[in-house]
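3D model of this:
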Amino acid sequence: MSGNKAVVYNGVGKVAVKDIGYPDLVLRDGPGVNPLNVGRKCEHGVILKVVTTNICGSDQHMVRGRTTAPEGLVLGHEITGEVIEVGRDVEYIKKGDLVSVPFNIACGRCQMCKEQKTHVCLNVNPDRPGSAYGYVDMGGWVGGQSEYVMVPYADFQLLKFPDKEQAMEKILDLTMLSDIFPTGFHGAYSAGVKSGSTVYVAGAGPVGLAAAHSAQLLGASAVIVGDLNPERLTQARSFGCETIDLSQHDNLGEQIEQILGEPVVDAAVDCVGFEAHGHGHGHSEAPATVLNAIMDVTQVGGRLGIPGLYVTGDPGGVDEDAKIGSLKIRFGLGWAKAHTFVTGQTPVMQYHRGLMKMILHGKAQIAKAVNATLISIDEAPNGYADFDKGAAKKFVIDPHGSVRR
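Okay, here's the model as predicted:
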């Protein structure tokens, strides 16, 4: 095989579908690949025929020019696929297996991996702990919005679906296991959501919707979702969430009080990140808004789950501080209220097997919650454009037409 269509970052606001060549079990030089990773042999890896791969809000940050991603970077870190080639050192994953790929790349050998902190593996990114496919400053591992992709450390990382036929019947749910379902769940879980909790989720994009559904699965008595986009709020209401239109209201506590009878919640989750806007009419970008708002409305002693992405380099930041990820956060408020903050990438492997079982046994309907919408790889540029306009959809790319319509 030689051809391999892939979705590529083509400059600010642009993506294109290009042939990048069939992968092998070596990390070759290319856009964004760390020079110290070039030539890295991966006989512990596999080649996947990609069955589904999803467009993520994190990809959108790069496409908007809000990171230092280089042109030509192959996008995509949410990957589900069939194993078609196995490296010499792979023992337990076999050709024909249908698998979910955690977006964190992890070796399974370092101290962090042994402590289940696979989001900060020490061996996959020469610049700093932690890595991901198709993402800026993450070591340069080639993205998976493609027909074929190489995945390293296969025995350790890959989640094999026990029954391929059953998995294909639920593939629009299972494709969310690579990132947004574990990420949303991690946000709710790390915020301390439990039976009876009242929860505020900032952001009704796919991760926010996944966090809201996860809070329901964890037993929350009320889940409130806030956003500036009425269409996305309608999607949140479609599976039982209360909502607040933040384009119309600038006092979050007052709106929560109208719903709960008090202006505070037990737990809060930030699913917006560094491109946050202020609240109310005439809102504009104000990156610390969400973090300050959730401190304000979370009860004393509460926990804040923060799966929303924050970066150390943002060329489009609103001021010089924002461009290096320095935000004006009311940390004294969080300290005074004895809040617990949980940040960083989600360690997918802590959650994906349990969430898979919830999907396969009909307990979780994540595809419905995030409005999973199937597109071809050639439609990916339009999917990015629609997502950037605020479409209340989670776009799932089907590179080979494998998914039954």
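
From now on I want contacts and neighbour counts done on CA atoms only, so please keep to that.
Noted.

just the helices in the stretch 151-300 of the chain please.
154-157, 164-169, 171-174, 180-190, 206-217, 230-237, 252-260, 289-297 (DSSP state H, counting those that start in this stretch).

Redo these as a markdown table? Include mean neighbour count.
Formatted as a markdown table, those follow (neighbours: other Cα atoms under 10 Å):
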| stretch | mean neighbour count |
| --- | --- |
| helix 154-157 | 22 |
| helix 164-169 | 15 |
| helix 171-174 | 22 |
| helix 180-190 | 29 |
| helix 206-217 | 29 |
| helix 230-237 | 21 |
| helix 252-260 | 16 |
| helix 289-297 | 22 |
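
Which one of those lies nearest to T312?
Of all the helices of the stretch 151-300 of the chain, helix 289-297 sits nearest to T312, with 16.4 Å by Cα to Cα.

what sits up against that closest one?
Here helix 289-297 makes contact (Cα atoms under 8 Å, 6 or more residues apart in numbering) with 200, 202, 252-253, 263-265, 268-270, 272-273, 276-279, 304, 329-330, 333-334, 339.

tell me the contacts of G81?
Contacts of G81 (Cα under 8 Å, 6+ apart): L48, K49, V50, V51, T52, L98, V99, S100, V101.

Let's see if you can find the most crowded of these.
Highest neighbour count within these: T52, with 32 neighbours (other Cα atoms under 10 Å).

The helices of the stretch 151-300 of the chain into JSON lines, with extra columns for distance to V33?
Shown next, in JSON lines, are the helices of the stretch 151-300 of the chain (distance: least, Cα to Cα, whole Å):
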{"stretch": "helix 154-157", "distance to V33": "20"}
{"stretch": "helix 164-169", "distance to V33": "33"}
{"stretch": "helix 171-174", "distance to V33": "29"}
{"stretch": "helix 180-190", "distance to V33": "25"}
{"stretch": "helix 206-217", "distance to V33": "27"}
{"stretch": "helix 230-237", "distance to V33": "35"}
{"stretch": "helix 252-260", "distance to V33": "43"}
{"stretch": "helix 289-297", "distance to V33": "32"}
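
To compare against the first, here's the next sequence to fold:
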Amino acid sequence: MGGVSLANNKGVVYQGDGKVTVEDIGYPELVLRDGPGVPKENVGRKCEHGVILKVITTNICGSDQHMVRGRTTAPKGLVLGHEITGEVVETGRDVEFIKKGDMVSVPFNIACGRCTMCQQQKTHICLNVNPERPGSAYGYVDMGGWVGGQSEYVMVPYADFQLLKFPDKEQAMEKILDLTMLTDIFPTGFHGAYSAGVSMGSTVYVAGAGPVGLAAAHSAQLLGASTVIVGDLIEERLRQAESFGCETVNLQEHDRLGEQIEQILGVPEVDAAVDAVGFEASGHGESGEQPAAVLNAIMDVTQAGGGLGIPGLYVTEDPGAQDKNAQKGSLNVRFGQGWAKAHTFVTGQTPAMYYNRGLMKSILSGNAQIAKAVNAQVISLDEAPEGYADFDQGAPKKFVIDPHGSLK
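Sure, this is the predicted structure:
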């Protein structure tokens, strides 16, 4: 494959201050070179167990947006993107089962497959890929410095363990807008609903009608929920939730969530709730940010013994927070209330591999309609900065980047 490494590779690069640009980032190799956010111990790490992918689709994620807004310690020059679907164009010496030409979904968590956590399917807290803490992802702050995939080509380590191969390429291209959601957003939404204990007949409240909230709402339906209620401040996003059968509450207009739920269900509580907002939350009917507002609200409206799935992102450092404690990730959560109601909390990154194969089957059978639920919209790589700007304004869309025009 010597000749291929001369190929160009453009990618989406974080420039600080709410800005991203599309730059030449160099063709990937089967080694992690020094660069923005790469810990010293990871520099020069050999990846003969990895592959080079030609990126077919790569999505913009809400957690990318937190970085781009300057709400993390992400360094300038970071190549973004952890939602990657692609075709294998080169395999490392140690790759045994994945072949050139395979079309694959990449779980956003980077995982070695060898440590005690990976052996327990807890791939979101792999111990070997990030010297700074358990867990890793592509193109993300504090996640080991692995280069992101909002680009034309990307290197993926531990390919045999991690990659989900699609059984049929032609069928995969027909369903690509659904399958592109398997890297992160669909498993993450599903994890939110599943870990909250949603089952046949459950009533569910989902906080946030961004893409993950919409994915959680659709997942709750797939799990058999009887009613799914979605709350948000943006009317257009709520209409998107209504388009596939959800009830909605506009939190801009109503600050008493329990009362709104009672109007829908006849009781002011739900069986289970999902926080798909995270740390940049706003208070209901109050101005300014209140990072614990959603957590406190879902404890309020979830019945005793209920579950709270929390796929919304919370960070250890938020330099942009208005509150000193929130800058260190300390929030004013009414934990006593959750304790008194014997709530179950499930937090953290989603172990995407735990869910992605089953969700792929649901997509291929036509059972899951995730692209429709999240309103997938295809853009080119050069349109990525515009996509980020629209998404930042609350556009009710999930932007899917098509770097090579493969979807035309």
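
TM-score for these two?
Aligned and superposed, the two chains score 0.99 in TM-score terms (TM-score structural alignment, normalised by the length of the first structure); 403 aligned residues with a Cα RMSD of 0.5 Å.

Inside strands: which ones of the contacts of helix 289-297 of the first structure?
Y200, A202, V265, A268, V269, D270, L304 (DSSP state E).

The fifth one -> the second structure?
Right, the one you point to is V269 of the first structure. Under the alignment (TM-score structural alignment), V269 of the first structure pairs with V274 of the second structure.

how about stretch 239-257 of the second structure: buried residues?
If you call a residue buried by 16 or more other Cα atoms under 10 Å, then stretch 239-257 of the second structure has these buried ones: 239-242, 244-251, 257.

tell me, it lands on which residues of the first structure?
Using TM-score structural alignment, stretch 239-257 of the second structure pairs with 234-252 in the first structure.

Same check on stretch 302-316 of the second structure?
Under the criterion TM-score structural alignment, stretch 302-316 of the second structure matches residues 298-312.

and that stretch, which residues are buried?
T298, Q299, V300, G302, R303, L304, G305, I306, P307, G308, L309, Y310.

Against D97 of the first structure, how distant is the closest residue in space to V90 of the first structure that isn't next to it in sequence?
Of all residues not flanking V90 of the first structure in the chain, H44 sits nearest, at 5.2 Å (Cα to Cα, 6 or more residues apart in numbering). Distance, H44 of the first structure to D97 of the first structure, using Cα to Cα, to the nearest Å: 16 Å.

likewise T243 of the first structure?
T243 of the first structure is 41 Å from D97 of the first structure, by Cα to Cα.

Report how many residues lie close to the residue nearest to V90 of the first structure.
H44 of the first structure: 19 neighbours (other Cα under 10 Å).

Can you name the helix or strand that the counterpart of it in the second structure falls in?
Alignment note (TM-score structural alignment): H44 of the first structure maps to H49 of the second structure. If you go by DSSP states H and E, H49 of the second structure is not part of any helix or strand.

which ones are touching H49 of the second structure?
With Cα under 8 Å, 6+ apart, H49 of the second structure has these contacts: T91, G92, R93, D94, V95, P157, Y158, A159, D160.

After alignment, which residue of the first structure pairs with the last one?
In other words, D160 of the second structure. Checking TM-score structural alignment: D160 of the second structure goes with D155.

What of the fourth one?
Correspondence of D94 of the second structure to the first structure, assessed by TM-score structural alignment: D89.

isn't that match right up against V46?
No - look at D89 of the first structure against V46 with Cα atoms under 8 Å: they stay out of range, at 9.8 Å.

Quick check on these two: which one has the bigger neighbour count.
Set side by side, D89 of the first structure and V46 show more neighbours around V46, with 30 against 14, by other Cα under 10 Å.

which one is the more buried one nearest to, not counting chain neighbours?
V86 (4.6 Å).

That neighbour contacts G96, doesn't it?
No - the pair V86 of the first structure / G96 is not scored as a contact, 10.1 Å apart, by Cα under 8 Å.

Just flag the most distant two among the ones in strands among the contacts of helix 289-297 of the first structure.
Largest pairwise distance in these, by Cα to Cα, is 13.5 Å, between V265 and D270.

neighbour count winner among those two?
Between V265 of the first structure and D270, counted using other Cα under 10 Å, the more crowded position is D270 (28 against 24).

For that one, list the residues it contacts.
187, 201-203, 208, 290-291, 294, 304-308 are the contacts of D270 of the first structure under Cα under 8 Å, 6+ apart.

hmm, 6 Å instead?
Shown in contact with D270 of the first structure (Cα atoms under 6 Å, 6 or more residues apart in numbering): A202, I306, G308.
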